[in-house]
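**Student:** generate a structure from the sequence data that follows.
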Amino acid sequence: MTRTAVILNDTSTRYHHGCARVMRLLVDGLERHGLDVTARSPARNDWTRDEAFLREMKRASLIVVNGEGTLHHGRAAGAALLKVADHPARGQTPLALVNALWEHNPDEWGARLRRFDLIAARDSASAEAMRLASGRDVRWLPDLSLSAPAEVSPTRRNGVIVGDSVKPAPRRVLGAAAARLPQARLVPTKTLRSKIWSAAPARAALASAWYGRLRLPPLEMPRDEAAYLERIAAARLHLTGRFHAVCLSMLTETPFLALASNASKIERLLSDSGLGLDRLIALDEADDLPARRDFEPRETAAIRAFLETAQTRAEALFSDLAALAKARR
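**Tutor:** Predicted coordinates for the structure are as follows:
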């Protein structure tokens, strides 16, 4: 018997290399454990009006909600995802929430959480918050972007790459650092899949819009996840305000310094990994960002242990998701 799964909140459509990697590894994991993924609802899509998706949901053996960075501060996009718990097309189909951040959400969201058959957070604080909100057991494992090796080519590290942020103020700070530091290049996590960005004037205009009208170094737009990982792995230091940029820096053992994002996601990642908050930089400290800050041996050891945890727990998660699908009557 062929068992199928559908996925809500396909974040690969947001054109971020980290999100593309999460979705690739999520689908690969489900398929490796015998589930055929028949439909994926894009992030911010009104899935309740998507008749083709709803038809596949009704037929599915398992519904998987990719929580990622959506379930925080009571956002409408998060509420829309949780509504699947009570939707008629769900019926009695097993329902799983995976890779979820949970922060500052309304109490009433807990009632919908209780309808999920499996809940997996991507950080320990989210796991505890969802346990309290739902009264259910909640597991945690590191973000799925960390659930497989980077598979990058060994290379000599050189220079600084400067990423971006979801928030304008940190983006401007990062732009100022890129303009000041020697051998710096702008390499955002976000990629726009259009030929227009292959032209230097278009990339310069984009950099100016994102980072401010500074004397900026060139803006590089890696073509895909693999190219982005190779670029990070070749850097001596990565400055960023993006959660997944920090994840992929850990994955490639690239030293990084980070600015906070729009939720506590980076702080939680650093705490769970055992690194602590020493690599988190406040906005008013950004004028003194260095061109180099290598990992200490204890940091490298902590990262390697964290990656092993990510991969072991991810494999257990996929096995349990497959078992959940098999349990459907």
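
**Student:** can we go C-alpha only for contacts and neighbour counts from here?
**Tutor:** OK.

**Student:** who's in contact with stretch 139-154?
**Tutor:** If you take Cα atoms under 8 Å, 6 or more residues apart in numbering as the criterion, stretch 139-154 is touched by 18-19, 21-22, 25-26, 99, 119-124, 127, 226, 229-230, 233, 244, 247-248, 251-252, 269, 306-307, 309-314.

**Student:** take these and keep only those in strands.
**Tutor:** Among the contacts of stretch 139-154, DSSP state E puts Asn99, Ile119, Ala120, Ala121 in strands.

**Student:** can I get those in TSV with neighbour count and distance to Gly67?
**Tutor:** Compiled in TSV, the ones in strands among the contacts of stretch 139-154 are given as follows (neighbours: other Cα atoms under 10 Å; distance: Cα to Cα, whole Å):
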residue	neighbour count	distance to Gly67
Asn99	24	5
Ile119	25	10
Ala120	25	9
Ala121	25	8
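
**Student:** and the helices in the stretch 51-200 of the chain?
**Tutor:** Secondary structure of the stretch 51-200 of the chain by DSSP state H, counting those that start in this stretch: the helices cover 51-59, 76-82, 109-113, 124-134, 168-180, 200-211.

**Student:** and the longest one, what does it pack against?
**Tutor:** Read that as helix 168-180. Applying 3 or more Cα pairs under 8 Å, 6 or more residues apart in numbering; DSSP states H and E, one finds that helix 168-180 makes contact with strand 160-165, strand 184-186, helix 200-211, strand 237-241.

**Student:** outside of stretch 25-43 itself, list whatever touches it.
**Tutor:** 2-14, 47, 53, 56-57, 144-145, 147-148, 315, 318-319, 321-322.

**Student:** can you select the buried ones from the residues you listed in ChimeraX?
**Tutor:** Buried members of the contacts of stretch 25-43, defined by 16 or more other Cα atoms under 10 Å, are picked up in ChimeraX with:
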select :3,4,5,6,7,8,9,10,11,12,47,53,56,57,144,145,147,148,315,318,319,321,322
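
**Student:** sequence B follows; please return its structure for comparison with A:
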Amino acid sequence: MLQAILFNDTSYDDHHGCQLVIRQIRALATEAGIHIAHASPVRHDWTKDRFLLERVAEADVCIVNGEGTMHDDAPAAMMLGRLARHCRKLGIPCVLINSVWQNNQQLTEFAGDFSQIFVRDDLSREALELAGVASEVVPDLTLSFRPAVGGLVRHGLIINGSVLKSVQQQLWETLSQLPSDMDVRYLSIRTIPPLRHGSEGRFFFKSLKANAKMLRHRLGSRLGRHPDASSSRGLGRLRWRYSVQSTADFLRTISAAEGVVTGRFHMATLCMITGTPFMALSSNTHKIEGLLKQAGLSGRLCESYTEGLSRLPAQPYSEAERAGLERFLEHSLAAAKRMFAGIARLASDAQNK
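**Tutor:** Next up, the predicted model:
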């Protein structure tokens, strides 16, 4: 099999969406004949990692998971751009996948160093096109997953958070003002990441330390007084207090809801793959607007949780929305498979030169 190194492995983050993205990257890569021999954690400085630098020099291809990183010339994004230039100098293909692209100037200087770029939405493709850089659209890789859920009786609404502190606080203000007989509950997307072993064993103690800290926060959030939503610490504790640790259980919980109001991109994609009606608030990039436009669900964007909760009960999926969403999910899976098959061809061609 072709040997690859994965960069920006977001499964180290405490997030069901990130866990599922990396799961799909590994599964789809294997199906295409690519073995991910090593993975570099999100925000890990590859330039100071001698082991990783040696592995890069031996790899057939480097795969960068752009996810929510490649925007606003962020330091983590610039580090991944420099990786592409490093790989180009070595003659090793470096491919950016599953990426947003927005508000970049310095980063755009490195865009041409990627062998190929696959962005998640048309808005990101258009941003690169304006900079004279070609890219292809392949929707977020969570959309290539097919959960084993179904037959559950739906009841009640779920309200989910945001990466934006002000929006997360708005969520708790909204909940505090709801009638007591309204069947609405908060569900966090947080989860404790798996410990590292095998080819990632050198990060075992790092992951153990991080997981122990997360576990303390989770236990602390469920003991004593209810955390205060007015502080950053309180918001963090609330996310742990109302979390579900198993991704399978998390997806079943969504599948059993009549609807979800969320400010998180991956909660929206997970609603799509479980067939759950939802309303979405804007996030820190155009990712949610881009996703809704792709799926033919632009009418499901709302300005506030109050608006989302008021509109959702009267807005189950229409027949047109349901048919369009089914087509979008089929397209997403097919596009993801084509992308990895293309990466395999690219690596093979480079190997044969």
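
**Student:** drop the TM-score for these two in here.
**Tutor:** Scored against TM-score structural alignment, normalised by the length of structure 1, the superposed chains reach a TM-score of 0.90; 323 aligned residues with a Cα RMSD of 2.6 Å.

**Student:** which of the ones in strands among the contacts of stretch 139-154 of structure 1 sits closest to Val166 of structure 1?
**Tutor:** Nearest to Val166 of structure 1 among those is Asn99, at 19.4 Å by Cα to Cα.

**Student:** how about the nearest residue to the closest one, chain neighbours excluded?
**Tutor:** Arg122 (4.7 Å; Cα to Cα, 6 or more residues apart in numbering).

**Student:** aligned counterpart of the one you found in structure 2, please.
**Tutor:** The alignment partner of Arg122 of structure 1 in structure 2, by TM-score structural alignment, is Arg120.

**Student:** same check on Ala314 of structure 1?
**Tutor:** With TM-score structural alignment as the criterion, Ala314 of structure 1 pairs with Ala336.

**Student:** now do that match against Asn103 of structure 2, distance only.
**Tutor:** 25 Å (Cα to Cα, to the nearest Å).

**Student:** the two: who's more crowded?
**Tutor:** Comparing Ala336 of structure 2 with Asn103 by other Cα atoms under 10 Å, the one with more neighbours is Ala336, at 25 against 15.

**Student:** count of neighbours near the closest residue to the more buried one other than its chain neighbours?
**Tutor:** In space, and not counting its chain neighbours, Ala336 of structure 2 is closest to Val138: 6.2 Å by Cα to Cα, 6+ apart. The local packing of Val138 of structure 2 (other Cα under 10 Å) involves 25 other residues.

**Student:** what does Val138 of structure 2 align to in structure 1?
**Tutor:** By TM-score structural alignment, Val138 of structure 2 lines up with Leu141.

**Student:** try Tyr317 of structure 2
**Tutor:** Aligned against structure 1 by TM-score structural alignment, Tyr317 of structure 2 finds its counterpart in Phe295.

**Student:** and its match, what does it touch?
**Tutor:** Pro255.

**Student:** what's the distance between it and Ala302 of structure 1?
**Tutor:** 10 Å.

**Student:** likewise for Arg156 of structure 1?
**Tutor:** 23 Å.

**Student:** same deal with Ala120 of structure 1?
**Tutor:** 22 Å.

**Student:** for the stretch 201-329 of structure 1, just list every one of the helices.
**Tutor:** Going by DSSP H, counting those that start in this stretch, the stretch 201-329 of structure 1 shows helices at 225-233, 243-251, 265-273, 297-326.

**Student:** relative to structure 2, which residues correspond to the second one?
**Tutor:** Read it as helix 243-251 of structure 1. Counting by TM-score structural alignment, helix 243-251 of structure 1 sits on residues 265-273 of structure 2.

**Student:** again with the first one
**Tutor:** Mapping helix 225-233 of structure 1 onto structure 2 (TM-score structural alignment) gives residues 247-255.

**Student:** check the mean deviation of that stretch from structure 1.
**Tutor:** Mean deviation of stretch 247-255 of structure 2 relative to structure 1 after superposition (mean Cα distance after the TM-score superposition for structure 1): 1.2 Å.

**Student:** on that earlier part again, in TSV, list the helices of the stretch 51-200 of structure 1 along with distance to His238 of structure 1.
**Tutor:** As requested, these are exported to TSV (distance: least, Cα to Cα, whole Å):
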stretch	distance to His238 of structure 1
helix 51-59	39
helix 76-82	30
helix 109-113	37
helix 124-134	25
helix 168-180	11
helix 200-211	16
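
**Student:** who wins for proximity to Lys265 of structure 1 among these?
**Tutor:** The nearest among the helices of the stretch 51-200 of structure 1, by Cα to Cα, is helix 124-134 at 9.5 Å.

**Student:** so what's the gap between the closest one and the chain middle?
**Tutor:** 19 Å (Cα atoms, centre = their mean, to the nearest Å).

**Student:** who touches the closest residue to Arg237 of structure 2 other than its chain neighbours in this structure?
**Tutor:** Nearest residue to Arg237 of structure 2 in three dimensions, chain neighbours excluded: Ser221, at 5.0 Å (Cα to Cα, 6+ apart). Taking Cα under 8 Å, 6+ apart, we find Ser221 of structure 2 in contact with Pro227, Arg237, Leu238, Trp240, Arg241.

**Student:** looking at those, spot the one nearest Thr191 of structure 2.
**Tutor:** Trp240 (7.9 Å).

**Student:** please name the residues that touch that closest one.
**Tutor:** By Cα under 8 Å, 6+ apart, Trp240 of structure 2 lies in contact with Ser188, Arg190, Thr191, His217, Arg218, Ser221.

**Student:** adding distance to Ala176 of structure 1, write the helices of the stretch 201-329 of structure 1 out as a markdown table.
**Tutor:** Formatted as a markdown table, the helices of the stretch 201-329 of structure 1 follow (distance: least, Cα to Cα, whole Å):
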| stretch | distance to Ala176 of structure 1 |
| --- | --- |
| helix 225-233 | 20 |
| helix 243-251 | 19 |
| helix 265-273 | 21 |
| helix 297-326 | 28 |
